[in-house]
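> Generate a structure from the sequence data that follows.
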Amino acid sequence: MSLINQDAVDIRRKIWDGIIPIRIVLAPDEAREIDTVEPFYFNAPRVSYLPLYYNQIISYFKPFLRDASTADSFEWWLEFENVPLKWNLPIGLAYDIMTGLDPTQVDHTANHELSSSSLSSSSLASFFLPWSLVFHYNNYPQSLILRLPSINIMMNHWINLIKEADFIRRGNANMIMSLSKTDSDDLWSAVVSHNFETFWKITRKVLPPDPCSSLRNVPIKIYLPSGNKVLQSLVSPMISSREPHTVGTALHQHLPHLFPSRRTCLLARPILHGVVVGMTTPLADLLYECMYTDGYLHIAISMIS
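You can find the predicted model right below:
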């Protein structure tokens, strides 16, 4: 598949434009008792990261803070249904993992989430929308999530991930490491500003030219529905010279207890960007069209109820 194939560009754009409406509530112990604090609402791109919006959130809540000095700190954190959110996960992935929604089973009469791709014929409906999160400063859960004293920590973490993904794709990270400083800076800036054109202009420079013949392995992480476990293993793009690795063959190989069939979802479904991804979809093609900004395919597993 050509990196400039128009269908691929269209899918990338739809994924990039996918959003999740979010409702942020200030934790009661952070607000002055005399104030009634209204929630902060915003639309967050699925491929972005929540810490990139902390300044906006803090600015909104600053007049109501019990301790005004906390507005000058970056060590805030978010929780969903009493579970701290990992700031290093893309927003859409965190939503898919934390809600555990099966897009084929949710109430299709509810308000619809803005869709990100056409990977599945099933309609995307939203159940936990707007996604309601609680914003905290005190009692940072450092045993559960990494500390985040500044946005530079977020940037450094993301850079390490794109290097890791490049190493998995090629067996080395030379392409990422050889980017000019301007391109490197612009790539992160494109994530921060959510600039599709700049991000993909630079990303095309580091992707192997052909997903089957030039790709050594597919950077992929699979998030299990229980136990907060992540499966990461080397998966080649091809099973043989004629047979590509698909979503189904990879899941059957690494999670046979959840995916006893290579072609049919019997016990669980793979969720990518909020939709059920087809089991027969070649992983290499999926990577080039549907990877997150860190270079990975992040697939959440949802159990079939």
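
> going forward, measure contacts and count neighbours with C-alpha atoms only.
Will do.

> Okay, helices next: where are they in the protein?
Along the chain, the segments classed as helices by DSSP state H run 6-17, 54-61, 91-99, 151-170, 174-177, 181-193, 196-206, 247-254, 283-290.

> Need the winner for burial among these.
Ranked by average neighbour count under the criterion mean count of other CA atoms under 10 Å, the helices of the chain are headed by helix 283-290 at a mean of 23.

> which one is F61 nearest to, not counting chain neighbours?
L26 (7.3 Å; CA to CA, 6 or more residues apart in numbering).

> hmm, back to that, compile the helices of the chain into a markdown table and extend it with columns for distance to L144.
Listed next are these as a markdown table, based on distance: least, CA to CA, whole Å:
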| stretch | distance to L144 |
| --- | --- |
| helix 6-17 | 29 |
| helix 54-61 | 19 |
| helix 91-99 | 14 |
| helix 151-170 | 17 |
| helix 174-177 | 30 |
| helix 181-193 | 25 |
| helix 196-206 | 31 |
| helix 247-254 | 26 |
| helix 283-290 | 28 |
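
> In contact with T246, which residues?
Contacts for T246 (CA atoms under 8 Å, 6 or more residues apart in numbering) come out as M279, T280, T281, P282, L283.

> Let's see that with 6 Å instead.
Counting by CA atoms under 6 Å, 6 or more residues apart in numbering, T246 touches T280, T281, P282, L283.

> Looks like the residue nearest to F61 contacts N138 (just checking).
No: at 11.7 Å, L26 and N138 do not qualify as touching, with contact defined as CA atoms under 6 Å.

> higher neighbour count, the two?
The residue with more neighbours, out of L26 and N138, is L26; 22 against 13, by other CA atoms under 10 Å.

> compare with the first, here's sequence two:
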Amino acid sequence: MADDKDVLRDVWFGRIPTCFTLNQDEVTEREPEPFYLLLPRVSYLTLVTDKVKKHFLKVMKQEDVEEMWLEYEGTPLKWHYPIGVLFDLHASNSALPWSVTVHFKSFPEKDLLHCPTNSVIEAHFMSSIKEADALKHKGQVINDMQRKDHKQLWMGLQNDKFDQFWAMNRKLMEYPTEEGGFRYIPFRIYQALNERPFIQKLFRPVSAEGVPHTLGDLLREMCPSAVHHEDEPKRYQVVIHGIEPMLETPVQWLSEHLSHPDNFLHISILPTPSD
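Next comes the predicted model:
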């Protein structure tokens, strides 16, 4: 059971200072001021950028406006990835504020999913939680909840209400003591320079002998190149929520404390910055 409330709070309230500017080709009459926002790491771009949209629409001609999408240095930002994951993958070694470009034209159909309403984000979010619970508890916990409980999880995230969210989410983080952890750890490993979306396979938190598996064990099995050996230069950083956890950390603890609200542990493998 997740008992370290401070860690959960720190994760929830992680913020990324961000500067939004309108794509130069789309400026019609007068160039709008940039818009600054502290983005919650655990949320989704399309859930928290209404103010950004309103700010830039003031200077746009109605006929020029299609679906808003965001890009960083030429890379369209996938709204269905948590904000913190996008930042860690694309910009973690850049200076703050994070500089994001806003577009209202030429939606990149090949790169992004459409997101016309918040109900699309809600459906994506709930399906992630259900998938995570299928891995952890064969789906029993989420299926035993009522519709209003599911809604509480969503509203907690949407309205940035830590207590509202965790009052329900803690049930998804429980497991029988004798089992020593979940059935499987819901995780996704992203590699910054890899075209593949992410690695996601079955991984138990405890070995057949009852020994807790660590983050290092997980990486050695799923992404061996990310594990640093003493006799060679460090090539990669392993980042969760913008920090590098020790490889000795048990994956069960990480899953309980550093998962995103979708109940997945999102792990980014980044090239070590060159001096």
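
> Mind checking the TM-score on these two?
Here the TM-score for the pair of chains, by TM-score structural alignment, normalised by the length of the second structure, is 0.91; 270 aligned residues with a CA RMSD of 2.0 Å.

> Out of the contacts of T246 of the first structure, which comes closest to D67 of the first structure?
L283 (49.3 Å; CA to CA).

> which residue lines up with the closest one in the second structure?
The pairwise alignment with the second structure assigns L283 of the first structure to V251, based on TM-score structural alignment.

> separation between the counterpart of L193 of the second structure in the first structure and M303 of the first structure?
Taking TM-score structural alignment, L193 of the second structure has S226 as its aligned residue in the first structure. Separation of S226 of the first structure from M303 of the first structure (CA to CA, to the nearest Å): 10 Å.

> now swap in G295 of the first structure and tell me
Applying CA to CA, the value for G295 of the first structure to M303 of the first structure is 26 Å.

> Between these two, which is the more surrounded one?
Set G295 of the first structure next to M303 and count neighbours by other CA under 10 Å: G295 wins out with 24 against 18.

> So the more buried one is in contact with A165, correct?
Yes: using CA under 6 Å, G295 of the first structure is in contact with A165, at 5.5 Å.

> which residues sit in contact with the residue nearest in space to the middle of the first structure?
Centroid check for the first structure by CA atoms, centre = their mean gives P90 as the closest residue, at 3.2 Å. For P90 of the first structure, the contact set (CA under 6 Å, 6+ apart) comprises V47, S48, Y49.

> count of neighbours near the residue nearest to it when sequence neighbours are not counted?
When the adjacent residues along the chain are set aside, P90 of the first structure lies closest to Y49, with 5.0 Å between them (CA to CA, 6+ apart). Neighbours of Y49 of the first structure under the rule other CA under 10 Å: 22.

> what does Y49 of the first structure align to in the second structure?
Using TM-score structural alignment, Y49 of the first structure pairs with Y44 in the second structure.

> so what's its match up against?
Applying CA under 6 Å, 6+ apart, the residues near Y44 of the second structure are W79, P82, I83.

> before we move on, what about M154 of the first structure?
Counting by CA under 6 Å, 6+ apart, M154 of the first structure has no contacts.

> Distance-wise, check the residue in the second structure sticking out farthest from the centre relative to S207 of the second structure.
Going by CA atoms, centre = their mean, the residue of the second structure most distant from its centre is E29, 36.1 Å out. To S207 of the second structure, E29 of the second structure is 63 Å away according to CA to CA.

> now do W79 of the second structure
35 Å.

> Compare these two (neighbour count), which wins?
W79 (20 against 10).

> What lines up with that one in the first structure?
Under the alignment defined by TM-score structural alignment, W79 of the second structure corresponds to W87 in the first structure.

> Look up how far I153 of the first structure lies from its match.
Per CA to CA, W87 of the first structure is found 11 Å from I153 of the first structure.

> Ok, F127 of the first structure next?
32 Å.

> Equivalent analysis for H136 of the first structure, please.
Applying CA to CA to H136 of the first structure and I153 of the first structure gives a distance of 19 Å.

> Equivalent analysis for L101 of the first structure, please.
Taking CA to CA as the measure, L101 of the first structure falls 30 Å from I153 of the first structure.

> And F80 of the first structure, by the same measure?
22 Å.

> And for H273 of the first structure?
H273 of the first structure sits 25 Å away from I153 of the first structure, going by CA to CA.

> quick one: contacts of stretch 105-119 of the second structure?
E66, K78.

> Any buried residues in it, and which?
For stretch 105-119 of the second structure, the neighbour count (16 or more other CA atoms under 10 Å) marks F107, H114, C115 as buried.

> which bit of the first structure covers that stretch?
So stretch 105-119 of the second structure sits over residues 138-152 in the first structure, by TM-score structural alignment.

> Run the chain-centre distance for the matching stretch.
Offset of stretch 138-152 of the first structure from its chain centre (CA atoms, centre = their mean, to the nearest Å): 19 Å.

> now do stretch 199-213 of the second structure
22 Å.

> What's the end-to-end length of it?
End-to-end distance (CA to CA), stretch 199-213 of the second structure: 18 Å.

> Ok, stretch 248-265 of the second structure next?
16 Å.

> cool, and stretch 58-69 of the first structure?
Start-to-end span of stretch 58-69 of the first structure (CA to CA) is 11 Å.

> Could you dump the contacts of Y44 of the second structure into CSV and include distance to S259 of the second structure?
Converted to CSV, the contacts of Y44 of the second structure look like this (distance: CA to CA, whole Å):
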residue, distance to S259 of the second structure
W79, 18
P82, 11
I83, 13
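
> so which of these persist in the first structure?
Shared with the first structure under both residues aligned by TM-score structural alignment, their matches' CA atoms under 6 Å, the contacts from those are P82, I83.

> Closest one of the contacts of Y44 of the second structure to M168 of the second structure?
P82 (20.0 Å).

> roughly how far apart are that closest one and L39 of the second structure?
Remark: distance between P82 of the second structure and L39 of the second structure (CA to CA) = 11 Å.

> Also F198 of the second structure?
From F198 of the second structure to L39 of the second structure the distance is 23 Å (CA to CA).

> Of the two, give the one with the bigger neighbour count.
Of the pair F198 of the second structure and L39, L39 is the one with more neighbours under other CA under 10 Å, namely 20 against 16.

> Touching, the more buried one and F13? I think so.
No: using CA under 6 Å, L39 of the second structure is not in contact with F13; the gap is 9.7 Å.

> What about the residue nearest to E33 of the second structure when sequence neighbours are not counted, how many residues nearby?
Of all residues not flanking E33 of the second structure in the chain, T21 sits nearest, at 7.5 Å (CA to CA, 6+ apart). Other residues near T21 of the second structure come to 20 when the count uses other CA under 10 Å.
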